[in-house]
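*Asks:* coords below, sequence missing:
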């Protein structure tokens, strides 16, 4: 049924899209992807993402597993990227120097590839992207490296949304997911793990995030796929995501 979602209990509603003065955190200075969100008449919206392919030999990929909350600090860095929160290492990461490569271009360590995701309006004002076999760069970058899919990559996108009371965002997937709203960490699903589902209710965390209804705020999402043998990437939201 169109009115149900994988996080039961979310109330679907029609959300007006009326923009006020924009108050958004700056996007990364080297995020060169031209952000053009394309909305079609048949209820789809295409958003740009930047994916970085990694070799299986990277020490943060393939070798560890487990849920690992608190990998990143609460605030985005001045360059618009997550800031590593540990002096040494975490359960599934090997230190700041290696983590800083996840979302930055580093020759011979990663390869940046521009892609897009198409989200669908499955009910009025309710958007979904769902992929239980999320391998967007198979045979690209460094290639599949003797695997049947390319399992080692990160993804980022930098958007904005107009905050209407009742706004929600649900993510379900593996592995790491760091979502920042207004430059503040709003959702943390760190680590190398099976599918985990979390729902963000903006009304409940608005004060912590420093947001108020009827204003526009930044939406910065960072994802990592670090281990064979599955890759799930799903979200459902009432937020009208737009480009910066």
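*Replies:* Received it, and whenever you're ready, just let me know what you need. What you are looking at is a predicted structure, and each value in this text was computed from that prediction instead of being measured. Residues are numbered from 1 along each chain as shown.
*Asks:* From here on, just use CA atoms for contacts and neighbour counts.
*Replies:* OK.
*Asks:* Where do the helices of the protein begin and end?
*Replies:* Using DSSP state H, the helices of the chain run over 96-99, 202-209.
*Asks:* Output these as CSV; include the columns distance to residue 154 and mean neighbour count.
*Replies:* Formatted as CSV, those follow (distance: least, CA to CA, whole Å; neighbours: other CA atoms under 10 Å):
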stretch, distance to residue 154, mean neighbour count
helix 96-99, 11, 15
helix 202-209, 25, 15
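*Asks:* closest one to residue 138 among the ones you listed?
*Replies:* Residue 138 sits nearest to helix 96-99 of all the helices of the chain, at 22.8 Å, using CA to CA.
*Asks:* Where is the longest strand in this structure?
*Replies:* strand 110-123 (DSSP state E).
*Asks:* what does that strand contact?
*Replies:* Strand 110-123 is contacted by residues 2-3, 12, 33, 43-55, 101, 105, 127-129, 136, 141-142 when judged by CA atoms under 8 Å, 6 or more residues apart in numbering.
*Asks:* still on that earlier bit, turn the helices of the chain into JSON lines, including distance to residue 235.
*Replies:* Shown next, in JSON lines, are the helices of the chain (distance: least, CA to CA, whole Å):
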{"stretch": "helix 96-99", "distance to residue 235": "24"}
{"stretch": "helix 202-209", "distance to residue 235": "15"}
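*Asks:* ok, structure two:
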């Protein structure tokens, strides 16, 4: 699915570890010269290139539907666990197939107070950098229940598995805020998939749950973008449940676990391994695993474009 990962991944990630009383979390190498002061929207329709930006960007997403655990033949990770915002459930890098893998810690670590940048925006704890004026939050031992049943059950989330899931491709339309280079997809306002939340497969695939909505699915969005340092390229995800975002195959947004609406913000100038003018992958892996709400919002100044997706699977059973 991701031949780009073999050619674009830059092996310059600095290994660093911050220790906490309840465990540890890997810290990404960040650029100390970045003040993380970039606003989410720049009043510039061309981002300094002289090329007019499109009003919309359409990205392909693969939705994989699962039977809930309380249905016959249901998946053990859907409509089973409860929890809170949890980091450390997945490894820091995608595997050779371009997929997230379990870190081996099935409970991860809870975010008990948010890590924030100098403007007070929530960030991935692994991005924390005191030199940038960040505010240190805190982590504690993971929830009493696992984040998912097993490493093998998690492996099925973003792969087509006969008898376990079914899939289809949908289009997500990002709208540019007039007078800015900010693009937004918001399930709260989207007319195609936003039916009281993010429910792109209501009355489809395995069908709705007892709530008359289809709550048990994963979302995979594979994109590319050109990095330009110093122009305010930023990315923010807001939603539930699990969300992991990888740039160049490296974890940059970590919102694992079953939780209410949460968000993390990323200023790409923090990522010191990104080279100016180069093309990189940005991959979003999302899961909606439990009633009673589903939300999906992306806000970015990146001009993302889809990469080729594999064919999706029809019903197997």
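*Replies:* Yep, that arrived. Treat the numbers as computed from the prediction; the structure is a model and nothing was measured.
*Asks:* returning to that earlier point: list the buried residues for the longest strand of structure 1?
*Replies:* Residues 110-113, 116, 119-123 are the ones in strand 110-123 of structure 1 that count as buried (16 or more other CA atoms under 10 Å).
*Asks:* before we move on, back to that, which of the contacts of strand 110-123 of structure 1 fall within strands?
*Replies:* Using DSSP E, the contacts of strand 110-123 of structure 1 in strands are 44-54, 127-129.
*Asks:* just to revisit the earlier point, which of the contacts of strand 110-123 of structure 1 count as buried?
*Replies:* 12, 44-55, 101, 127-129, 136, 141-142.
*Asks:* contacting residues around the residue mapped onto residue 144 of structure 1 from structure 2?
*Replies:* When structure 2 is aligned by TM-score structural alignment, residue 144 of structure 1 is paired with residue 208. Counting by CA under 8 Å, 6+ apart, residue 208 of structure 2 touches 202, 214-215.
*Asks:* mind running it again at 6 Å?
*Replies:* With contacts defined as CA atoms under 6 Å, 6 or more residues apart in numbering, residue 208 of structure 2 is in contact with residue 214.
*Asks:* What of residue 232 of structure 2?
*Replies:* residue 38.
*Asks:* Equivalent analysis for residue 178 of structure 1, please.
*Replies:* Here residue 178 of structure 1 is in contact with 187-188, 221-222 (CA under 6 Å, 6+ apart).
*Asks:* Now with 10 Å, please.
*Replies:* Residue 178 of structure 1 makes contact with 69-72, 82, 156, 185-190, 220-224 under the criterion CA atoms under 10 Å, 6 or more residues apart in numbering.
*Asks:* Just those: which are in strands?
*Replies:* 156, 185-189, 220-224.
*Asks:* May I ask which of these has the most neighbours?
*Replies:* residue 220 (27 neighbours; other CA atoms under 10 Å).
*Asks:* Can you find the partner of it in structure 2?
*Replies:* So residue 220 of structure 1 corresponds to residue 283, using TM-score structural alignment.
*Asks:* same deal with residue 232 of structure 1?
*Replies:* By TM-score structural alignment, residue 232 of structure 1 lines up with residue 295.
*Asks:* Tell me which stretches of the stretch 1-150 of structure 2 form strands.
*Replies:* 17-20, 23-26, 56-66, 86-87, 109-113, 115-116, 122-123, 138-141 (DSSP state E, counting those that start in this stretch).
*Asks:* same for the fifth one, what does it pack against?
*Replies:* Here strand 109-113 of structure 2 touches strand 23-26, strand 86-87, strand 138-141, going by 3 or more CA pairs under 10 Å, 6 or more residues apart in numbering; DSSP states H and E.
*Asks:* chain center to that strand, what's the gap?
*Replies:* 18 Å (CA atoms, centre = their mean, to the nearest Å).
*Asks:* Now residue 54 of structure 2. Nearest residue, chain neighbours left out?
*Replies:* Nearest-residue entry for residue 54 of structure 2: residue 176, 7.6 Å, with adjacent residues in sequence omitted and distances by CA to CA, 6 or more residues apart in numbering.
*Asks:* any idea how far the aligned residue in structure 1 for that neighbour lies from residue 171 of structure 1?
*Replies:* For residue 176 of structure 2, the aligned position in structure 1 is residue 121, judged by TM-score structural alignment. Distance, residue 121 of structure 1 to residue 171 of structure 1, by CA to CA, to the nearest Å: 16 Å.
*Asks:* before we move on, what about residue 148 of structure 1?
*Replies:* 26 Å.
*Asks:* One more: residue 56 of structure 1?
*Replies:* 26 Å.
*Asks:* Which one's more surrounded, those two?
*Replies:* More crowded of residue 56 of structure 1 and residue 171, by other CA under 10 Å: residue 171, with 25 against 21.
*Asks:* what sits against the more buried one?
*Replies:* 6-7, 128-130, 177, 179, 187, 189, 195-200, 233-237.
*Asks:* Excluding chain neighbours, give the residue nearest to the match of residue 220 of structure 1 in space.
*Replies:* Closest to residue 283 of structure 2 by CA to CA, 6+ apart is residue 222, at 4.6 Å.
*Asks:* To which residue of structure 1 is the one you found aligned?
*Replies:* Aligned partner of residue 222 of structure 2 by TM-score structural alignment: residue 158.
*Asks:* ok, the residue of structure 2 most remote from its centre to residue 38 of structure 2 distance?
*Replies:* Taking CA atoms, centre = their mean, the residue of structure 2 most remote from its mean C-alpha position is residue 50, at 30.6 Å. Here the criterion is CA to CA. By it, residue 50 of structure 2 lies 20 Å from residue 38 of structure 2.
*Asks:* before we move on, what about residue 186 of structure 2?
*Replies:* 21 Å.
*Asks:* now do residue 276 of structure 2
*Replies:* 17 Å.
*Asks:* And these two? Which one has more around it.
*Replies:* More crowded of residue 276 of structure 2 and residue 38, by other CA under 10 Å: residue 38, with 18 against 11.
*Asks:* who's in contact with that one?
*Replies:* 119, 230-234, 266-269 are the contacts of residue 38 of structure 2 under CA under 10 Å, 6+ apart.
*Asks:* ok, of these, which one's closest to residue 151 of structure 2?
*Replies:* Looking across the contacts of residue 38 of structure 2 and measuring by CA to CA, the closest to residue 151 of structure 2 is residue 266, at 27.8 Å.
*Asks:* Many thanks, I have nothing further to ask.
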